[in-house]
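> When you get a sec, could you give me coordinates for this:
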Amino acid sequence: MTEHPIEFEFPDITPWRAGNAGTEFVHVLESTEPGPVVMVNALTHGNEVSGAIVVDALLRHGLKPRRGTLILSFANVAAYVSFDKDRPFKSRMVDEDFNRVWSRLDQPGDSVELRRARQLRPFVERADLLLDLHSMHDDCVPLMLAGPLQKGVDLARRVGTPIDIIRDKGHPSGRRMRDHGGFGDPDSPKVALLIETGQHWRAASVAVAKDVTARFLVLTGAAEPADLPVDWQQKLPPAQRVVEVTHAVATRQGNFTFVKRHNGQDIVAEAGTVLGHDDDTPIVTPYDNCVLVMPSNHRVRAGVTIVRMGRVV
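Here you go, the predicted model:
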């Protein structure tokens, strides 16, 4: 059982299975007015349900884009439907992490996640602006992952929430969807954001997902405020800050242990502080006032990122 109570109902997304663009669980909505191709994606991981609630609500609401094209998608549905309340974190994926396969789409190999990524690839590559809706294993403040490029940080600032914008290069184990193609090209105008809305099962994560999605849709011209449910947008924070990740630490054999529990966005005052050990190798902070981004306080598989370290810039 999960240590966190599940504070909402999981949506039934089977009405959206057929899609309308030749691919299951993908809906492409066209406006008669010119504008960008805007994509909102949910269920990159099958147990990250706040995004599914939002995309399901947009489809049920009958939202039509004011300008351009709006793509609404559910990614790893196979993982989502495998949910078991006795093993709730197992439904993150089926065979492998959907958000690490995007550098291998043209290489040999087969898995549930690779097949699904190949299906979604034409839509991801068509999008000019992408919002990927995620949530987190542990309790943590919301985080906007803007990628390594300034264009992502600029878009995150224009969205205006949450407080923390994370500038990072992703994971050693594979490319994320938000970094695929033009999104990861500094010379391309395409931009993607990945929002971590909070802990998977908290009702607050749904509120964050609704707020960020509404602001993203209005900012990109896909919608006007009156097109969206009235209670979705929350009060903006007084300011945002950017945390630039300099180190992403992955466990070699899955044997990492922290010296003590850390919460996301904890700041460790002194350089050289031992955070934990990966087998016998100590992992230490590289500088003073080191921000710990999404530390994994639970056991993870070999090769998985267990903490990212950054500084406020």
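
> contacts and neighbour counts: CA atoms only from here.
Will do.

> What segments of the stretch 201-313 of the chain are strands?
Ranges of strands within the stretch 201-313 of the chain are 241-250, 256-258, 266-268, 274-278, 281-284, 290-293, 305-312, based on DSSP state E, counting those that start in this stretch.

> For the comparison step, fold the sequence that follows:
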Amino acid sequence: MHRLSGPLPGPHVAVTALMHGNEYAGAIVLADLLRQGFVPRRGTLSLIFLNLSAFARFSPQNPIMSRFVDEDMNRLWDTDSATSVPRSSERARVRQLLPYISTVDRLLDLHSMLWPADPLILAGPSEKGVSLAESIGTPSLIVVDDGHRAGPRLIDLQHFSHPESAAQACLLEAGQHWTWASLRTTQQSVRRFLSISETEKEIQKSDALLKVADVTHRITAHTGHFTFTELFPSGALIPHRGTLIARDGHDEIRTPYDNCLLVMPNFRAARHHTAVRLARIRPAKAV
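Predicted structure coming up:
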């Protein structure tokens, strides 16, 4: 964890990478900032490498293995999860970081995706997250959701999601793991995130044409035999209500409305894991 302080007063902002040890585009961007000697003009910038123990296990021969050591770190971000048994490498790290992260005013959490997909920003459950994502302005798709059944993500932390807190957070899904395109997207999003924190004014929204989608259904696999009818990319728009998109054992999964957006389909969904999120796009607007 690196804490960089500027000469002028300002917010405490943070960029986090390596929540999952095999998603290292964000770590490259943070390491580049450190090598360049970047110092914020205002306030404090924290660059945090979250799960170095998982990253230390990375091997090109089995790149999926290093996602975590004991359990998914991005399902543990509340006090109960961090302190409960069984104890794990990830719970110990969350417990270590929680007090510090609770001092952050704005946070961008950097991720990538296993399957080919266009990039997006997950704004979490609050409009505060949407406002921050709109200010960053890239990528152009912003998804509003309430996370996973398995547990809370970093952006779901009460410090960021509670309506009485001014703190904001969002999560970048930069595209497919280990691609140059994902690295470039991460660089652009981090650059924009840092630039909006360098001004004394209130956060200014990007002038890009953005698309905001509200998740209405979180589809969780109830069996070990969840299969999609085809390899839908994340961001696929299914035009007709009632379209069959997957089967979960004997159950059919169909779209609940016209123009249904599929968010991050998981083609290896284990039982009780999120298989896909279904979202409705808000009317487009220039912001």
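
> if we can go back for a sec, and V38 of structure 1, which of the strands of the stretch 201-313 of structure 1 is closest to it?
Taking CA to CA, strand 241-250 is the member of the strands of the stretch 201-313 of structure 1 nearest to V38 of structure 1, at 24.3 Å.

> Can you classify the alignment partner in structure 2 of K85 of structure 1 by secondary structure?
Superposed on structure 2 with TM-score structural alignment, K85 of structure 1 falls opposite P60. Put simply, P60 of structure 2 is coil when judged by DSSP: H, G, I helix; E, B strand; the rest coil.

> For P60 of structure 2, give its distance to N22 of structure 2.
As defined by CA to CA, to the nearest Å, P60 of structure 2 lies at a distance of 10 Å from N22 of structure 2.

> more crowded one of these two?
Applying other CA atoms under 10 Å to P60 of structure 2 and N22 shows that N22 carries more neighbours, namely 27 against 9.

> Am I right that that one falls within a helix?
No - counting by three-state DSSP, N22 of structure 2 is not part of a helix but coil.

> counterpart of it in structure 1?
Taking TM-score structural alignment for the superposition, N22 of structure 2 sits opposite N47 in structure 1.

> Not including adjacent chain positions, what is the nearest residue to that match?
R92 (4.9 Å; CA to CA, 6 or more residues apart in numbering).

> My guess is that neighbour contacts H45. True?
Yes - at 4.8 Å, R92 of structure 1 counts as touching H45 under the criterion of CA atoms under 8 Å.

> Pick out whichever of the two has more residues nearby.
Shown here are R92 of structure 1 and H45; by other CA under 10 Å, H45 has more neighbours (27 against 22).

> State the helix or strand in which I165 of structure 1 lies.
Using DSSP states H and E, I165 of structure 1 sits within strand 164-167.

> Trace that strand over to structure 2 and give me the residue numbers.
Taking TM-score structural alignment, strand 164-167 of structure 1 hits residues 141-144 over in structure 2.

> who touches that stretch?
If you take CA atoms under 8 Å, 6 or more residues apart in numbering as the criterion, stretch 141-144 of structure 2 is touched by 119-126, 130, 133-134, 210-215, 279.

> rerun that using 6 Å as the cut-off
120-125, 211-214 (CA atoms under 6 Å, 6 or more residues apart in numbering).

> out of those, who has the most neighbours?
Of the contacts of stretch 141-144 of structure 2, A123 is surrounded by the most neighbours, 31 neighbours in total, counting by other CA under 10 Å.

> Identify the residues contacting the counterpart of that one in structure 1.
Taking TM-score structural alignment, the alignment pairs A123 of structure 2 with A146 from structure 1. Counting by CA under 6 Å, 6+ apart, A146 of structure 1 makes contact with 152-153, 166-167, 193.

> mind running it again at 8 Å?
Taking CA under 8 Å, 6+ apart, one finds 152-153, 156, 165-168, 192-194 in contact with A146 of structure 1.

> ok, P189 of structure 1 touching G182?
Yes - counting by CA under 8 Å, P189 of structure 1 touches G182, with 7.4 Å between them.
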